[in-house]
Every structure is written in structure tokens, then in C-alpha cells.
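Asker: Here you go, sequence then predicted model.
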Amino acid sequence: MNKSLLSVLIAAASVPAFAQHQQFTMQEATLGIKTNLAPQNLKQLNWIPGTDAYVYAVGSKEQEALLRTIVPQMKADTLLRLTDINNGLSLSKPLTALPSVEWIKRNECYFSDGNDYYTGTLKNNRWEFSKWCSLPENAENIQVDNHSKQIAYTIDNNLFMVDVYGKTQQISNEPNKDILYGSAKVHRNEFGIAEGIFFSPKGNMVAFYRMDQTMVNNYPIIDWSTNPGKNTDGKYPMAGGTSHEVTLGVYNPITKKTVFLNTGTAKDHYLTCITWSPDEQYIFIAILNREQNHLWLNKYDAKTGAFVNTLFEETDSKYVEPQHALTFLPNSNNEFVWWSQRDGYMHLYHYNTDGKLINGVTKGDWLVNEIVGENAGSKELIITATKESAKEKHIYSVNWNNGKMTLLDNAAGVHTAIVNEAGTYVLDKYQSADVPRNIVVKAVNSKWNKTILQAADPLASYERPKIENVELKADDGTPLYGKIIYPTGFDAHKKYPVIVYLYNGPHVQLITNGFPASGNLWYEYMAQHGYIVFTMDGRGSGNRGLKFEQATFRQLGTAELDDQLKGVDYLKSLPYVDANRMGIHGWSFGGFMTTSMMLRHPGIFKCAVAGGPVIDWSMYEVMYTERYMDTPQENPDGYANNNLLTKVKNLNGKLLMIHGAQDPVVVWQQSMKFVKACVDNGVQLDYFVYPGHEHNVLGKDRVHLMQKITDYFDEYLK
């Protein structure tokens, strides 16, 4: 072999080894997992209604198209091209990318380009496109009803709709800007609320929230980008204070009349789980009292607004938290599935509209995450649940009459499911610690399956740290799940600084069997720069059942800190942990936890970074705070114990506090009052503000944020 050829082979052989020592840039550590380091995916993956065919986007630029595949034959063809759209519409400014296509039925779709909406119909293997409508530029809360091809939307505080004839109807004409129609911000998006407009099943009527905020205190949010700064008053109901009042209206576009449902006299009760009956005769609403410990599932006449009856009630000594609308069973006007945590975990219950419990559908020390489909023929729901592991999510079919469950996937990890209309096939997308993304199409009632994507590891060329799962126990014996991430090039004979990242608040779970195994590339960046990183879900976190979550009731920041201290004890027991160089970081509830740890257990951590922190729970919003803390009037000791303004003198170490200047969730005043308390008590605090950002610092500025946090730990822990 000649020397030149030998040198080429040696160089080629050395590339993978060299490449595997590549380190993340801060840009990659912050944004990479959603951009250049994201696992391969199939864009616009979905089922075509009424068929056993799925589509996804292929190609790029002007060659982009939707590929259709018929199962189980796996016969593929090109269904729709970007050129078909541009040629069919003859736009003055052609589309440069395939728009997001939404299916109305098997041969009909729609898409939008900005606020312009278009429809497409497949006739004789040829697409015909036409302009549907144009919405005003300031339209918000847009809801499209596929069945009737109508669109409802809001402008400022009023509600409008484009009817079946393409005419715009103004549903409300409210001059008071503090009375909102159709807003998705009702009850500050608690109780599973994500929208404020609800078309009836056939599109003959539209229900909507009406939220009156006139009685709620104004709260200033300052826009500092103008000169002078501009105040845009919002409404912010704080714990124990006056809350807004909500009702539900029903509009008939034929008669152009609105009726409001008679939902009762308690003006500050909560209305959620809005559900139409399939025959459009009734609307069901879960009414929750202000104390959040008593729920009524009520039935109302959609035409008159009259209260019909209460189907059943639910109570709890701590709180009831409804989060899901009713799921009516196929071909039935009087049988539905209800979600409830009454047995300690979120499960499904089969009811009829007389309020009779027919049977429990699911049961056990695990919880249901989603209903993703239904199969009328086999009387089965397709669900995702934590039955195999609290750190995973799997797909099951379950018979709604007898509760028989069948696991539909066979791989560890976190699975999401897209189900065809008949409930006979599932697109299973999953990840795990060592699987970036796989997508499998499978039959629900047979073993047939086909893998359609196995994504390569986008992190294969990077120097990756060793990651271990950790299980500790709370004071009451409850298992606590965590992860420890070791420095790259780890040497057990050395001592390393440690960063603890935490959240530990309701509805959030950090520890899952997902990709990447670390959970966050910034953790790995820090490991590449010589840190041990530790994170753990303590009691109060999500996805572990009601007892686990309610352990923090009326004393936020107490049991959670006790659990995080178990993690601290574990870290201190490791010979390679330098207990004198420990830092802690969290955002939002995690910012509250970080600050609490520094003040209530001073001296453990040398430095900390707290982002967007709640400092005084009496200044946080009504719905969330009163669920977990009751009101300040009912629980003065709980609020006092966790008020961090009274504990600033305890600070023993360096604390950097960060806040978004336009934060409407944890208002800026929270950390500003903490700054003032530090000044009053002669306590030094490091503080930074991100103008133009709300509760989270997003986009390119997030790289700046994570660099600032990293620099702070480097300064005080290295």
C-alpha cells in the first residue's frame, strides 16, 4: 500500500473519533434541540379523514409536496404539490413553501396564508383551489369549524364570525374593553381552558365565553421600547381579591340571536369543560366554586339557556380540578366519558346523561394522559397513559364497557399517537433516552405494524456526558425520581462543582424517559465544562397522582424543599461532589423554589439564579394560588411562612434574580419588591431584566440569558 493512500485511510478513520469530542456551543445548548440538532421528523403527519391513508410533507422549496400512503398496503403516491396550489390560485405573490394543510374531509382541505384562507377540492384527480375569506389583520382567537366551513374570531374584545355564505356577522358589540367575548384567556387558562369559542357539532350554533373584568384591579404593563414608555393596563386578579365574572353565550347565525346560559348566582364561580351534546340540544358545563372544592356537572338547554339538571357532583377536602371536556361515545347522544381524579389518579368514567355511572373505564395507581381516538366497532377508546411507568407514556386501547386494556406499543419511552378516524390504525411517534425519534404505523386490533421513520442521532458527533437515573425517598417513603449528569471526562478521584436545576411545581414533570436522556442540552453543556448537574421531581410535581401533588397543599415551598434537600443529602454523600461549590437554578415556580432554598435553608448553596420567581403568593393570580393555598384570609400562616420578602436577611451566598419586564404571569412587581426588601435590609442582590420579554425569555435572546446564567455559575463555582 502506498504512503499517500495509507495517510488518507488513517485520516478518514480518525474523523468519527475526533467528531465525537465536539462540544455544544451556547446557541446549540439553548436552541439546538428545536433547530439544527432536532431529530428528524415527518412534517404535517396526519390521517386523511374517512380513509386509511396518512400524509406527510416531502421535498423542499418549490418541490415540496404531500405524500399519501395507504395502509396496510403501504402504497404511496404524491397527493398535493406546492405547484398545484400556486398554479390553481394564480397568486400575485406565489407561496414559497407548502402551507400547513388542514383536512375538512377526504377530498377537501383548507390552508391559510397570513389571514387569507383558501380551500382545495380534489375532483377527478385534479385539485381546484379558491379563496375562502380574508380575516382582518388584528383577528385573534381564530376557530375554524371544519364541518360547516365557518370561522369565528375576535377583534379586541368583540366576537365575529364568517358564516356558511361567506358573510361576516358581528356577534357582540360591546363598547367596554373590559368585557371580553370569545377570549381564550378566561380563568387565566386554568382548568384546561385553551379556547373561548365552541362551535356546535354540526356548526348550527356557536357558544362563547363572556368575561367581565370591570371589577378586577388594573395592572400596569409598561412598554419600554417607546419614548416615553407606554402603559398598557391589564387585569390581574390576585389571591383573595376580586375575580372576574364569566358566563356562556350561544349565538344562532340564522336568527342572529344570542342567549346566555343560566349558570347560577355565584358570580365568581369557574366554568369549564364546555361540551355540546351531539344533537346540539344541550350544553354541559363543569361549574366549580371559588373555593375549588366542589364541582357540579350541569346540563343546559342550548336554545333557551335554561338550567336542566345537575348530573353529579364531586367534592374534595383540598381541591377538585376539572381539566377535560366530556367525550361523547360514537353514535350516542346520551353516553359519554368523564375524566376524574376521585380515586387518586386521573381516570375515565362511563356515564349517561341522566347522571348514572355505568362503569369505570380505567383504574389503577397510574393516570390517563389523553384520549386520542375511538373505535365504534370494537367499543374502544385509544388513550395514552402512565401504566407502564410514571416516567413514560404509552398507547392503549380500552373497551369503554368492560375496561379491557391492550398495550399497543412495544418500546420503552414517551409515545404520542395520531389515530385515524375509524380508530383502526395508529401513527406512533416515540422517543426514549437512546431513541431520538421513531415513527411506526400499526393496526389497533392486530399485530401488523410498519416502521416509517428511524431518526439518526443528531448528537452522535458530540461529546456526551454519562447520565444516571436516581431514585430517592421522601420523608413519607414516596419514591422521588431524579437524574445525575456527570462531567465529560469524569474522574471519580476529583471534586466537582454541582448545579441543581429544579421546578417542582404542579403539572410539570422534568424526569422522563425522553430524548435527550439528560432532558436539556444546557445540562450537557455544563457537564462539558466541568459541572455535575442534578435534577429531581419532588412532591407537588405532575404525572404522579393526586396524593403526590396535594402533599404541598396550603404550604407551597415546604414539602418540595424537604424533598429537594433529600437530593442535596444524596449529592453530599458522593465523594466526587464538592459540597462547598454547589449552585441552584430554576424559573417561575422553580425561581420561587430557588429563592426559597437560599433563604429558608441558607448556606447550602454558594450561589443561585432565580428567574421569574413568585416571591409573595398573595400577589399571584386567583385561580392557581387559591387551588393550592386557599385564600390569604383563610390561610394566613401558610402565606406568611412562604413569603420570601420577610426572609431576605437570611441570604448567605450569591443570588442573581432575573425577570421579564413585560411579564403578565408572575408580575414584575414580585421581584421588584424583593429588590426593595434587600435594599431596606442592607442585603446585596444581583439583578437583571429582559425588556420586551414576558414570563419566559424566548428566541435569540434566550442564548443571552443562558450565557448570563452560565457566567454567573462560572464566576462563583469555578
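Answerer: Received it, and whenever you're ready, just let me know what you need.
Asker: contacts and neighbour counts: CA atoms only from here.
Answerer: Will do.
Asker: Run through the helices of the protein in chain order.
Answerer: 3-19, 26-31, 82-89, 521-528, 546-550, 559-572, 589-600, 622-629, 636-641, 669-680, 701-717 (DSSP state H).
Asker: Could you export those as JSON lines, including mean neighbour count and distance to T214?
Answerer: Formatted as JSON lines, the helices of the chain follow (neighbours: other CA atoms under 10 Å; distance: least, CA to CA, whole Å):
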{"stretch": "helix 3-19", "mean neighbour count": "11", "distance to T214": "61"}
{"stretch": "helix 26-31", "mean neighbour count": "20", "distance to T214": "41"}
{"stretch": "helix 82-89", "mean neighbour count": "18", "distance to T214": "46"}
{"stretch": "helix 521-528", "mean neighbour count": "24", "distance to T214": "44"}
{"stretch": "helix 546-550", "mean neighbour count": "18", "distance to T214": "33"}
{"stretch": "helix 559-572", "mean neighbour count": "18", "distance to T214": "37"}
{"stretch": "helix 589-600", "mean neighbour count": "25", "distance to T214": "29"}
{"stretch": "helix 622-629", "mean neighbour count": "22", "distance to T214": "16"}
{"stretch": "helix 636-641", "mean neighbour count": "16", "distance to T214": "27"}
{"stretch": "helix 669-680", "mean neighbour count": "17", "distance to T214": "22"}
{"stretch": "helix 701-717", "mean neighbour count": "17", "distance to T214": "35"}
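Asker: Tell me which of those sits nearest to S277.
Answerer: Each of the helices of the chain has some distance to S277 by CA to CA; the shortest is helix 622-629, at 27.7 Å.
Asker: Second structure follows, compare the two:
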Amino acid sequence: MNLTGQRSGGYQSLAGKDSEIEELLETVIATQPSHASSSSSDAAVLPTTVQRKNLNAYYSDSEDYYEDDNSSTYSDHDEKHYARDSEAVFQEPPKLTRGNRACLAFLGLLLVIWVGVAVVLGIARLNRLVHMPMEDMRPFFEVDDMFNTSFSPKYDFLAWMPIGADGVYSRIDSNGDIVLTNVDGSEPKVFLPGANVTDANNEQIDFFAFRVSPDEKFVLLSTQARKQWRHSFNATYLIYDMSSYKVRPLLEHADEPLVEHVAWSPVGHTLAYVQNNNLYVYEDLTTRHQVTFDGAPGIFNGLTDWVYEEEVYTSTNALWWSPDGTALAFLRFDETEVPEFHFPIFMNNQKQAPAYPRDIMMKYPKAGYPNPIVSLHIHRLKAGAGAGAADAVPVVAPTAANPLKAVDLSYTFAATNMIIAEVKWATVDSSALLVKVQNRVQNHEKVVLVDPAQYKGKVIREWDAGKEDGGWIDMQQSYYYIAPSKFVPEGGYLDIGNNAGYNHLALYTPVDNPQPKWLTNGEWEVSEISAVDEKLGKVYFISAEKSSMERHLYSATLDTAERRPMTSLTEPGYYSASFSTGAGYYLLSYRGPEVPWQKVKKVGDEKFNMDLETNSQLEAAMKEKQLPTRRWGTVDLGGERECNYMEFLPPGFNPAEKHPVLFQVYGGPGSQLVDAQFQLGFSAVMSAAEKLRYVVVVVDGRGTGYKGRKFRIPVVNQLGKLETEDQILAGKHWSTLPYVDHKRLAIWGWSYGGFMATKVTEADAGVFSAAMAVAPVTDFRFYDAVYTERYMNLPSLNAAGYEATAVTNMTGFENLDYFLVHGTGDDNVHVQNTYSLIDRLTVAGNHRYKLHVFTDSDHSIRAHNANHEIYWRLSEFLYESIGGYVEELHHH
């Protein structure tokens, strides 16, 4: 049954009323107060909902009642008999006895009482009709609305420019011009006219990104991107000369392999780029130097391989210029021993599928199998790059016969047991390099200070979390070098580290000091460093100090650690910030819970306020729809831990009525779903759609982030156990609430959330009636080594843990409706996970599950209209399995 109308058309809708239940935080969406009633011809009457009567129908019903009553006694004979009796009455008035008078008096009294009651009831009914709220005829928020950009908040991105005064940013306008704007309100200026960027036929070339050289003499233009994995792509690059107004390609020949990564030196106009997995330096845009010569399908120089791109750097970049532009540090990845994984692409972006699918081969290290061997290299471009002994070390140009040697890190971990998690220059020149090295399972970390001229280093601090508390070390890149100043006389660097079980801001001064100066502390966590103003001696950062569900911007002084909020703490808020190159201005983005907005602010000047985005279109669109409300809080699970939760309450929510409930879960280590960000997606649809109107519940159980290590690390070596227990406990708690239909609880999730929904199904706790899993891991022996071993250790050292984590018991799948969805082109969570589970279900003879695969879709499931289709199918499955607010259906 089509629960949301035509998939490409409009929908019929009902009205709604705000919840009367106490709200723990301000609601994210304002709705109109009204009671719900059914206007759809195929919808059943909503149970226990106040219905507005049609007055004409009411009186017609009354007339029909009296007509039916009279018709049972009247006839032509009766009318004649009545006439004769009436005539006799007038002829001779009857004589009343004492008994007759008593009876008449009693009947009169009954009549008076009846009339009085009727009057009272009539007045009461009229009063209810007069005060009944008008029916809200606005349509509900449905599946198609998710894909209407009017309902998506817009966020502008300011590309802050190191040109002229602080506060200049750039953008590409509709004409293809690069325009520079100053936040001081001065007239915007065209920096590069798009009409100047033309090909040999004098046709204007569209470009999607640009980067200006530090000396402002050249602009690097990016065009014709070709996607690889989640973050990686290759592209065609052009160089625009600001003096001659001419455009030329970065590469010398049109048939050369495309460039995979490119970066300007911090000074002048020298480029480093990666082509065909080899690193090149284009010095002053006049002379090309090949730095590496061994680039190959399994050898990457200056560019991350798949697993480092996905799990370590969340980027393709693996090269770092020194601040003075005289040296270049980069990583080399050797995937020779990493096993290959193959999967087919069936349609190959064609309407008619080719006879033979295209085979994709990727090097993918699964748990327990070889990781890429990573090594650190430094290419010195000029003599004197460094201090002291480095001045005497000559610069030797690498060749194929004499390649760059690797920096010696053998004293940290063996090559097969090493992850280089972060690289950062710790100097104003090129004399010192910080390198964060971790063991393979990421519970032991060593920070190395490298002398680039000598290709050697020393461990300056380390943390063995495995011995300290048994947990892992979070993967993050948060080093920030601080030059010597009156605030930090010896210089140093900032990092986010473990302070009594919480992530906090640390200053290490001087650079080789192993002991931190903590700038923040307490039972809350810092999430990121936004900027540093060394002239003012301040660091700006985002933290969850007010609430683990919120994010606010703060400043802290580097010398005294004085901390101040820069966003209002009186109302719930989730903020991010982007600072100008001089840190004098910042783009403040309010991301919820109300309609998001963006303003440009000036440090130290509260009066300065430039609206950049108000999302007025979104606000207007929301007024045209009936939307759910949200509330947040904590719930005690197991009598020993407080877990954050969030509820979406449907329009017209009445706590005295029973609602079906959908749990959304992710639950991966360090993750967070319950927060104050604006949301108007699938959860809103499930809560507001006309025939669904679920209460949607999200609970962040053990293992999730921003509540400290004691809350996160208990899941180590046993993924899926404690998280499943918490979701089941949450389901049991909600099933006892008066507004919940305890027979109709469902749970769903994507990726790790799909794993969780599947583990809940396997647990067979009798709490949920349906489960939906999208692209789930079903056995972590199939997932990548860097992520999996961080939380599960090596399979050889935790065989029982891996076996327990895998979904192997099919009994629970007999007792609820299970929907499994996957994309066949998923390079992240391979469809192998789904096929393995299907085989187990087949062997067990289970017939109750449903399966849908999306051809060629990757982990995001977007290929060939799949992203729209998947949400329609998820909502349809739930309606067919456990029904909605309007009616309960179950086909089993």
C-alpha cells in the first residue's frame, strides 16, 4: 500500500497540535495548535482523537432518529383513531382522580428534569464547538519534502583570503568571476574575471575551485573533477597568470595522467603535486622536479591510500610544506602486501547495462590482514633549511637510482605495526617536525620530534592507553604550532588530549616538553580547535561544556587559561566557527535547534554583526507544513548510567493516545546522533507523514562520544554487546510510557546503525516488532583493519570477541519483520556483509525478512535515483509491517 501518496506528486494531509508534555529544551520547529482529524477518503478514523462534527449532519441525524421512532407507531388507521379521540376530548373533558393528578405531577417533574438536563448538555456541547480549534489544513511533511531544497538549511562558506587587510573573503559569482569582499562593507572587487579563463576556442572554462598563490601572482583553477572514493578525486588544473591574464595547463601534455593532489608552497608560487602516485615540485612555475620515482597502483607518494583516506586523515592529503617553503614532508604508502577486494559495476553509468560488468579492484586491508606499510620522507629544496647542524647538510636531488630515504622511526613500532596518525611542522622555518605514531591497534601513542636535516628524531612523550584504562586512542589531527611570544616565551604546540578521562585543550611548551599545561579541564569535552591568535595570545575552540548535546564557541588565553564563551549560553545551541586568516573575524554558524543562521562577527567588538544567511526561505517553507516537534533529555538505563535521548513528536501529539515508535540508532564508538542540530530529514518524515506519525526516538548508549572515556571505552573488544543491551533497555523503557503502543516498536540504522539494528534483531528480546538495516556490517572480520582493530584488537588476539560480534544466530529473525538494504558498489561496507547474512538466513530456512539491493550504489546509496527510492521503501516497509498512527497492519 502506498503510504505517502504518489512518489513524485503531492500528498493529502491532516492537521496537528503541539505536544502538551513538558519540553526539556526549546522545540526545533514551531507548529500550529490544532486537533487532528481525518480528511482522506481511504483513511480510517483516528482513534481517541477529538472529531469535529458537521452541524448539518448532526441535526439530520436527530431528524432521522425521530422519523424512525414515529414510523413505528403511525398509520392511516391511527390518524383516524386519534382524530376521533380528540373530538371526544372537546366534547366532554375527562374527570381526573387523585391518582391521575399524582401521575401527571410526576410526569411533569420528569419533563422539567429532562428539559433541564438537555439545556445543560446543549450549552456544554455548544461551548465545546465554539472553543474547538480550527482544523489545520496544511499538508504534512512527507518523503518527497526531504528532497525539496526549500526544506534544507543553506550554509555559506567563506574562503578567507590572506590578501590585504584581515577580513577579506572570496567567492565565485554566477558569471564565473572570482570576487573579493571585505567584511568592512567596502565595495566588492573582481579579482579574476571569469571571461578571461578561456580555452583554445575562446570558450569560457567553468572551474569549481581556485587557490591563489601566496604572492598573489598566480591562481590555480580546478576543473573537470573525477571522483574516486569518499574524499579523493583527480582533476584538470589550470594556472592563471595575474600579470599577463593568460591561462595555461599545469601539465605539459594533454594526454598525461591527471593530477591527484596539488598544494601551493606557503611562500612565493611553487607548487607540489601528485601525478600517477608520484610527487613533483614545480619550482616557481618554471622548473619541474620529480621527487619520487616508484609511484604505482600499489605505491602512493604524498597521497593517502583508501584506508588512510577513510579512517585516519579523512582526506587525500599526505604532504606538508614547511612554513618557509624550503622543505616538503610527505608519506609513502606501500600496499604491496594488502589483499585485493573486487566488486562489479553493472550499469557502468549507462542506461543499457554492458554484457560484462566492469570489475573494480581495490586494496582493502581487512581485520587481521596486512595494512599498507607507511614511511615518512622529507624533501629539502634549499640548503640551510633548518638550524645548527642542518645548515651544513647539503641538498641532494633525488633520482630513481638514489631515492629519498625514509625518516628512521624504527624505535617507535615495527613497520607492520605502525600507523602515522599526524604530521605537523613545529617551527617557523623547517627545523622541526612533529609526528604522531601509533601502534596498529591504536592504544599506544608516541610523539616524535624529527630533525628534518638528519632524518632522525626522538620520542618526546607517549601514552599507553591500553595499559592505563584498556581503551583506544581517538583518531584526530589537532596539533597547532605556537611561535615564541610574550604569552608563550618558549613557543610550543597545542593538542587535544586526555585529561582525567575527558578530551581537553593542552599546551606543550617548549615543543619537547612531555608535560602539558592544561587550558581546559572538567567533566566535559573539547571537540576542536578553531583558530589561534598569537598576537592576542588566545585560542578559540568548540566544546560541549554546557551540554554534551550542544556545541559552543569559547576563547582561552594561552598564558592564564582564562576561558570565556563567545556564544549565548542562555538558549540551547549548536555552533561552528570559521576564522579569518588573521583571526580578527569569524563566520559564526548557528546550526540549531531552531532555523540555522550565519553571521560574520568581529573579535572584541560585540556591535559588529553582518548577516550572511538567515534561511528565510526555509522558515517560510516550514510554515506551510505540519512538522514534528523535538525534545531532549537523559534516560537512566540499567540503573547506573544516564544516556542522552531525543524524541520527534508527531503533529497533533496527544500523550493520552497510543503511537507506534521508531528507534533510530547509530551507536558507533565516539559517535553522536543526539544533539541540538537542526534536523528535517527522515526522522521528521516518519514522525509527521500523514499515515505514519510515529514517535521517533534516538538514544546514544554506551560507546558514543562527548561524555568521557568511562562512557566510551567499555565497548572495547566486544562491539555490539553493550550497545545492543542499551537499545533494548531503551525500548523496554519507552514501551511502558502511556503514549506508546508497546506492540509496535521498530528500530533502524545505517552502516554501524545497520549493524546495531541487526544485533538487536539477533538478541531476540521481544521488544521490537520490526527492524531495518541499511548497509550493515554483519561480521567485523569483513571490515577494514584500521577501524576494526582500534576497537576489537587483532582477530588472532580476540577470536571469541570477533565471533560474538558477528551476527550468527538466526533465531531472532523469525520473531520480527526484518528489512535488509545494501548497495552493490559499496567500497566501504562491502555487500559481502549482506550476502553472508542472507546465506545464514537461507540455511536457517527463514522466510520473514525482505531484501533490496541498489545497483552500483556506494555506501551513501545515491546512484540512479536510489537515495529517493530507499527512503520511500523504508517508510513503506514499516507501514506494511506495523502500520502507522491511522491504522495497524501486519501481513504475517
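Answerer: Perfect, I can see it now. Given the structure is predicted, the values throughout are model-derived calculations rather than measurements.
Asker: on that earlier part again, distance to L135 of the first structure for the helices of the first structure - can I get that in TSV?
Answerer: Converted to TSV, those look like this (distance: least, CA to CA, whole Å):
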stretch	distance to L135 of the first structure
helix 3-19	50
helix 26-31	33
helix 82-89	18
helix 521-528	40
helix 546-550	43
helix 559-572	47
helix 589-600	38
helix 622-629	33
helix 636-641	47
helix 669-680	37
helix 701-717	32
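Asker: out of these, which comes closest to K356 of the first structure?
Answerer: helix 546-550 (24.4 Å).
Asker: Residue range in the second structure corresponding to that closest one, please.
Answerer: Mapping helix 546-550 of the first structure onto the second structure (TM-score structural alignment) gives residues 709-713.
Asker: just stretch 361-371 of the first structure next, same as before
Answerer: Residue span in the second structure matched to stretch 361-371 of the first structure, by TM-score structural alignment: 519-529.
Asker: Run through who's touching the match of helix 546-550 of the first structure.
Answerer: Applying CA atoms under 8 Å, 6 or more residues apart in numbering, the contact partners of stretch 709-713 of the second structure are 470-472, 501-502, 669-670, 702-705.
Asker: Any quick PyMOL command for the buried ones out of the residues you listed?
Answerer: The PyMOL command for the buried members of the contacts of stretch 709-713 of the second structure (criterion: 16 or more other CA atoms under 10 Å) is given here:
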select buried, resi 471+472+501+502+669+670+702+703+704+705
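Asker: Show me which of the contacts of stretch 709-713 of the second structure is closest to V715 of the second structure.
Answerer: V715 of the second structure lies nearest to G703 out of the contacts of stretch 709-713 of the second structure, by CA to CA, at 5.7 Å.
Asker: Test my guess that the closest one contacts G670.
Answerer: Yes. If you go by CA atoms under 8 Å, G703 of the second structure and G670 touch, sitting 6.2 Å apart.
Asker: Give the equivalent position in the second structure for A38 of the first structure.
Answerer: So A38 of the first structure corresponds to S152, using TM-score structural alignment.
Asker: which non-adjacent residue is nearest its match?
Answerer: L618 (6.6 Å; CA to CA, 6 or more residues apart in numbering).
Asker: Pull the number of nearby residues for the corresponding residue of the first structure for P372 of the second structure.
Answerer: Here P372 of the second structure is matched to H244 in the first structure, going by TM-score structural alignment. By other CA atoms under 10 Å, the residues close to H244 of the first structure number 24.
Asker: What of the one 5 residues further on?
Answerer: When counting by other CA under 10 Å, one arrives at 20 neighbours for G249 of the first structure.
Asker: tell me the contacts of it?
Answerer: 207-210, 258-261.
Asker: show me the contacts for the nearest residue to A527 of the first structure once chain neighbours are set aside.
Answerer: In space, A527 of the first structure comes closest to P487 once its chain neighbours are excluded; the distance is 4.2 Å by CA to CA, 6+ apart. Contact analysis of P487 of the first structure by CA under 8 Å, 6+ apart lists 465-466, 526-532.
Asker: the strands in the stretch 301-450 of the first structure, which residues?
Answerer: With strands called from DSSP state E, counting those that start in this stretch, the stretch 301-450 of the first structure shows them at 307-315, 327-328, 335-340, 347-352, 357-360, 368-375, 380-385, 394-399, 405-407, 414-419, 425-432, 435-443, 449-454.
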